[in-house]
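Peer 1: Got a sequence here, can you build the structure:
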Amino acid sequence: MDIKFNYFCVQMGNACWELYCLEHGFQPDGRIHESSTASLADSSFGTFFSETGGGKYVPRAVFIDLEPTVMAVSP
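Peer 2: Below is the predicted model of the structure:
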């Protein structure tokens, strides 16, 4: 699990997750694009993502910051 606690860490962590998802073919709804089946063979895949009962994948990460505008600001 990845836990981020302040503004910089939240922004940096969010950028890293976005890049990882793009590189591995994740769609915004949590599904993997058909042409990206090689991602499933990646040994780190299960470390970073959990599969839901509906066949979608969610990242194992928690972003925490008490400032309400942190996630509203684009990096």
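Peer 1: contacts and neighbour counts: CA atoms only from here.
Peer 2: Fine.
Peer 1: ok, which stretches of the chain are helices?
Peer 2: Using DSSP state H, the helices found in the chain span residues 7-23, 45-48.
Peer 1: between those, which gets nearest to Ile64?
Peer 2: Nearest to Ile64, of all those, is helix 7-23, at 7.2 Å by CA to CA.
Peer 1: and this one, so I can compare the two:
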Amino acid sequence: MRECISIHIGQAGIQVGNACWELYCLEHGIQPDGQMPGDVTVGGGDDAFNTFFSETGAGKHVPRAVFVDLEPTVI
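Peer 2: Next up is the predicted model:
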């Protein structure tokens, strides 16, 4: 299985990263709280989202990403 980790640095990187992760969630049907909708089955065909998301023990999908900035108001 392939796994990608995204690293977003600085204000511009974080803004682009937020837009990317919002798009990834929309494309793979993952809700903003990390939950999959009830009508989507994990392991049922397209598991491409596992490349970008890690599943926790509670069933939430967490992005494999690091956001770094010295200014805390950006994050």
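Peer 1: hang on, the earlier thing: what's the closest of the helices of structure 1 to Pro59 of structure 1?
Peer 2: Of all the helices of structure 1, helix 45-48 sits nearest to Pro59 of structure 1, with 5.8 Å by CA to CA.
Peer 1: what span of structure 2 lines up against the closest one?
Peer 2: Under TM-score structural alignment, the counterpart of helix 45-48 of structure 1 in structure 2 spans residues 49-52.
Peer 1: Could you pull out the buried residues of the matching stretch?
Peer 2: For stretch 49-52 of structure 2, a neighbour-count test (16 or more other CA atoms under 10 Å) marks Phe49, Asn50, Phe52 as buried.
Peer 1: before we move on, what about stretch 55-70 of structure 2?
Peer 2: Within stretch 55-70 of structure 2, the residues that count as buried by 16+ other CA under 10 Å are Lys60, His61, Val62, Pro63, Arg64, Phe67, Val68.
Peer 1: May I have the distance across it, first residue to last?
Peer 2: 29 Å (CA to CA, to the nearest Å).
Peer 1: Please list the residues outside it that contact it.
Peer 2: Contacts to stretch 55-70 of structure 2, defined as CA atoms under 8 Å, 6 or more residues apart in numbering, come from residues 4-11, 14, 17, 21, 30, 33-36, 52-54, 75.
Peer 1: One more: stretch 23-35 of structure 2?
Peer 2: Glu22, Met36, Pro37, Val40, Phe49, Gly59, Lys60, His61, Val62.
Peer 1: what's the burial count for the equivalent of the third one over in structure 1?
Peer 2: Spelled out, that is Pro37 of structure 2. Matched by TM-score structural alignment, Pro37 of structure 2 corresponds to His33 in structure 1. Taking other CA atoms under 10 Å as the neighbour definition, His33 of structure 1 ends up with a count of 12.
Peer 1: Kind regards, and thank you for your time.
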